[in-house]
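Participant: Next come a sequence and a model predicted from it.
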Amino acid sequence: MSIVVTGATGQLGRLTVEALLRRGVAASEIIATGRDTTRIKELADRGVLVRPADFADPESLAAAFAGAERLLLVSASFPVDERAANHRRAIDAALTAGVSLIAYTSMTRADSAHTVLAGTHRATEEYLREREAPAVALRNSWYLENYTAQLPSALQHGAFLGAAGDGRVSAASRADYAEAAAVVLTTEGHTGAVYELGGDQAFTLAELAATASAVTGASLGYTDLPGDMFAEALAGAGVPAELARILADADLGLSRGELFTDSGDLRRLIGRPTTTLAEALAAAAR
């Protein structure tokens, strides 16, 4: 079985390749793609097929997907206004190549959420249905790494910042999401499924601060801001303006429950409990 993983130069794609290898997929049956394949030379050295692919270049997609049976379509990054078109080109190329399953990394509650990111995922899911593609939606909630990456700043300033109010987020580790993707790509019965994926233990950002305090021994709080002020704070910390607006918008979605799921789908797919917030923070603190 030949499996293509897009975005293998990124963190989720790379982790999925590693998860496929652990599940016994031969390196020669994995096609890792990305725009800059020099970043995954180590995978090529291990026998993984490495091919260049650019979502904006249909010819590169056709060459990258040639001979593939299954595809993990890792959602494109920025700019956000080009995401849906990039995804459509990838879907068209996969169907032309005869791929029998497209696993798409979507977002929790993509069909009903009101964030900008959810809108791009909803458009992609709709296109998969329009093309009658054999597909499965992997609706990932937020990454725990989105919060562990904030730990140094929180320790410096004494608080986590956000615009999430009392909303609960079902964050899980990238490794957990990658393992779920590998399971879907290597087992049967997933075509047409929509998996709402998230960690077993949802938390508020105030609970994030409390857990980080317990793990590190520091006294950390959570400061809730209006969305526009949070975006300004992110931009002031060096986050690019567009990304700052997207992250603030996502926090507002979090406040509305749009990043929460209690489906248990992730735990069932990977066959074990998901990584906890405390575990992730402890690893980051080390």
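Facilitator: Here it is on my side, so go on.

Participant: make it CA atoms for all contacts and neighbour counts henceforth
Facilitator: OK.

Participant: Go through stretch 56-71 and flag the buried ones.
Facilitator: 58, 60, 61, 62, 64, 65, 66, 67, 68, 69, 70, 71 (16 or more other CA atoms under 10 Å).

Participant: Among those residues, which lie within helices?
Facilitator: 58, 60, 61, 62, 64, 65 (DSSP state H).

Participant: residues touching residue 88, list them.
Facilitator: 124, 127 (CA atoms under 8 Å, 6 or more residues apart in numbering).

Participant: same deal with residue 245?
Facilitator: Residue 245 neighbours (CA under 8 Å, 6+ apart): 228, 231.

Participant: ditto for the one 4 residues further on
Facilitator: By CA under 8 Å, 6+ apart, residue 249 lies in contact with 115, 116, 227.

Participant: following the helix or strand encompassing residue 229, which helix or strand shows up next?
Facilitator: Assessed by DSSP states H and E, residue 229 sits inside helix 227-236. As assigned by DSSP H and E, the chain's next helix or strand after helix 227-236 is helix 241-255.

Participant: Which single one of the contacts of residue 249 is nearest to residue 87?
Facilitator: Among the contacts of residue 249, residue 116 lies closest to residue 87 (CA to CA), at 15.7 Å.

Participant: Report the contact partners of that closest one.
Facilitator: Contacts of residue 116 by CA under 8 Å, 6+ apart are 246, 249, 250.

Participant: Name the nearest of the contacts of residue 249 relative to residue 76.
Facilitator: For the contacts of residue 249, the nearest to residue 76 is residue 116 (13.9 Å; CA to CA).

Participant: and the gap between that closest one and residue 84?
Facilitator: 12 Å (CA to CA, to the nearest Å).

Participant: next one: residue 168
Facilitator: For residue 168, the distance to residue 84 - CA to CA - is 27 Å.

Participant: Check residue 217 too.
Facilitator: 44 Å.

Participant: Which residue of the two possesses the greater neighbour count?
Facilitator: Neighbours per residue, other CA atoms under 10 Å: of residue 217 and residue 84, the larger number sits with residue 84, 20 against 9.

Participant: what about that one, helix or strand, and which?
Facilitator: Using DSSP H and E, residue 84 falls in helix 83-97.

Participant: and what of residue 164?
Facilitator: Residue-wise, residue 164 maps onto no helix or strand under DSSP H and E.

Participant: And here is the other one:
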Amino acid sequence: MIVVTGASGQLGSLVIEALLKKLPAGEIVAAVRHPEKGAYLAARGVQVRQADYDQPASLASAFKGADKLLLISASEVGRRVPQHRAVIESAKAAGVGLLAYTSILHADTSPLPLAAEHQETESLIRASGLPALILRNGWYSENYLAGIPTALQYGVVLGSAGEGRIASAARADYAEAAAAVLMLDNQAGRIYELAGDQAYTLGDMAREISQQSGKAVAYQNLPESEFKAALLGAGLPEGLATLLAESDIGASKGGLFDDGRQLSRLIGRPTTTLAAQVRLALG
């Protein structure tokens, strides 16, 4: 039996869909904070169990009988370490056979401040003694492509990534990889550095948007403080604006680049191209 945490989230729901192509629904557990959000999965035969990272008692029952557990990193930046610790301890108590964790690309050397909580979580996993594998996910292309409507409105893509090359992939690509790994044997101790086959700069992305939309869109590189101010001016919360600006600076230092192609090998096909994702985002 495979348990997926955060199963109603953007990545978790895609992992469940990928697993449903490989396993009977009854062998999959969708662990969610609010079970009503998993009702559509329950209707398809998936076991839906309540699991709240902040309520360890709920984790014990959610993980019961699990052969493998996918810990999808929590979304609350700054609170991830205690939440992940609760999952790791509950997984060990439940006798989970293999713990898989979605970390960040090159977590041990990443220049992104976002990597710190992932580094600490990886240390907690090692210290637990649980058989484990680490899926170090690169950037989701959707993180940037969500800004296409604004780019078209103002004719500019703003950022602080400079000429940093970004080897992003579609969220669905990473989900397929997680499902594929969970179906494999002898994975304890493995670390996968997962990124897209095609790397691009934000300038390349702006040109792709311009070409496909027929509207002039340019990339404007800003100092970190100015980019953060622009994000705040657009209505983003302080924490998210800081995270995005810091991540762009990390990208400028190579933090979002990898050319090992482990992701495409796991999913058995090339990763989704930037051009294809821009086309989809433009409708």
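Facilitator: All right, it came through fine. For clarity, every value in this text was computed on a predicted model and none was experimentally measured.

Participant: Quick TM-score on the pair, please.
Facilitator: Superposed pair, TM-score by TM-score structural alignment, normalised by the length of structure 2: 0.98. Supporting alignment: 283 aligned residues with a CA RMSD of 0.9 Å.

Participant: sorry, back to before: which part of structure 2 lines up with the helix holding residue 229 of structure 1?
Facilitator: Per TM-score structural alignment, the counterpart of helix 227-236 of structure 1 in structure 2 is residues 224-233.

Participant: Pull the distance from that stretch to the chain's centre.
Facilitator: 24 Å (CA atoms, centre = their mean, to the nearest Å).

Participant: cool, and stretch 43-59 of structure 2?
Facilitator: 20 Å.

Participant: Other residues contacting that stretch?
Facilitator: 5, 25-35, 38-39, 41-42, 62, 83-84, 86-87, 90.

Participant: can you do 7 Å?
Facilitator: 25-26, 28-35, 38, 42, 62, 83, 86-87, 90 (CA atoms under 7 Å, 6 or more residues apart in numbering).

Participant: In contact with the equivalent of residue 98 of structure 2 over in structure 1, which residues are there?
Facilitator: Mapped onto structure 1 by TM-score structural alignment, residue 98 of structure 2 lines up with residue 101. Neighbouring residues of residue 101 of structure 1 by CA under 7 Å, 6+ apart: 70, 71, 134, 135, 191.

Participant: Adding distance to residue 211 of structure 1, write the residues you listed out as a markdown table.
Facilitator: A markdown table is the format used below for the contacts of residue 101 of structure 1 (distance: CA to CA, whole Å):
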| residue | distance to residue 211 of structure 1 |
| --- | --- |
| 70 | 39 |
| 71 | 37 |
| 134 | 41 |
| 135 | 38 |
| 191 | 38 |
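
Participant: Tell me which two in these are the farthest apart.
Facilitator: Maximum distance among the contacts of residue 101 of structure 1 (CA to CA): 12.2 Å, for 71 and 191.

Participant: Okay, helices next: where are they in the stretch 1-150 of structure 2?
Facilitator: 10-20, 39-42, 56-62, 80-93, 115-128, 142-145, 148-154 (DSSP state H, counting those that start in this stretch).

Participant: Give me the residues contacting stretch 209-226 of structure 2.
Facilitator: Residues from elsewhere that reach stretch 209-226 of structure 2 (CA under 7 Å, 6+ apart): 151-152, 155-160, 162, 202-203, 206-207, 245, 249, 278.

Participant: neighbours around residue 165 of structure 1, how many?
Facilitator: 19.

Participant: Now it: closest residue in space, sequence neighbours ignored.
Facilitator: Spatial nearest neighbour of residue 165 of structure 1, chain neighbours left out: residue 255 (5.4 Å); criterion: CA to CA, 6 or more residues apart in numbering.

Participant: counterpart of residue 195 of structure 2 in structure 1?
Facilitator: Aligned partner of residue 195 of structure 2 by TM-score structural alignment: residue 198.

Participant: show me the contacts for the nearest residue to that match once chain neighbours are set aside.
Facilitator: Once flanking residues are discounted, residue 198 of structure 1 sits nearest to residue 170: 4.8 Å by CA to CA, 6+ apart. Shown in contact with residue 170 of structure 1 (CA under 7 Å, 6+ apart): 141, 142, 198, 199, 201, 202, 203, 259, 260, 261.

Participant: Try it again at 6 Å.
Facilitator: 198, 199, 202, 260 (CA atoms under 6 Å, 6 or more residues apart in numbering).

Participant: Equivalent analysis for residue 262 of structure 2, please.
Facilitator: residue 194.

Participant: In structure 1, what residue corresponds to residue 157 of structure 2?
Facilitator: Under TM-score structural alignment, residue 157 of structure 2 pairs with residue 160 in structure 1.

Participant: What strand or helix carries its match?
Facilitator: strand 159-162.

Participant: How far off centre is that strand?
Facilitator: With CA atoms, centre = their mean, you get 22 Å for strand 159-162 of structure 1.

Participant: That one against structure 2, how far on average?
Facilitator: In the superposition against structure 2, strand 159-162 of structure 1 averages 0.9 Å from its aligned positions (mean CA distance after the TM-score superposition for structure 1).

Participant: The helix or strand that that strand is followed by vs structure 2, average distance?
Facilitator: Using DSSP H and E, the next helix or strand after strand 159-162 of structure 1 towards the C-terminus is helix 174-186. Averaged over the aligned pairs, helix 174-186 of structure 1 sits 0.4 Å from structure 2 after superposition, using mean CA distance after the TM-score superposition for structure 1.

Participant: Mind reading off the mean deviation between the helix or strand following helix 174-186 of structure 1 and structure 2?
Facilitator: Using DSSP H and E, the helix or strand that follows helix 174-186 of structure 1 towards the C-terminus is strand 194-197. By mean CA distance after the TM-score superposition for structure 1, the fitted strand 194-197 of structure 1 averages 0.7 Å away from its aligned residues in structure 2.

Participant: Go through strand 194-197 of structure 1 and flag the buried ones.
Facilitator: For strand 194-197 of structure 1, by 16+ other CA under 10 Å, it's 194, 195, 196, 197.

Participant: In structure 2, what sits opposite residue 50 of structure 1 in the alignment?
Facilitator: Checking TM-score structural alignment: residue 50 of structure 1 goes with residue 48.

Participant: Now do the contacts for the residue lying closest to its match once chain neighbours are set aside.
Facilitator: Closest residue to residue 48 of structure 2 apart from its sequence neighbours, by CA to CA, 6+ apart: residue 30 at 4.8 Å. Taking CA under 6 Å, 6+ apart, we find residue 30 of structure 2 in contact with 4, 7, 48.

Participant: Closest to residue 104 of structure 2 out of those?
Facilitator: residue 4 (17.9 Å).

Participant: Find the nearest non-adjacent residue to that closest one, please.
Facilitator: residue 70 (4.9 Å).
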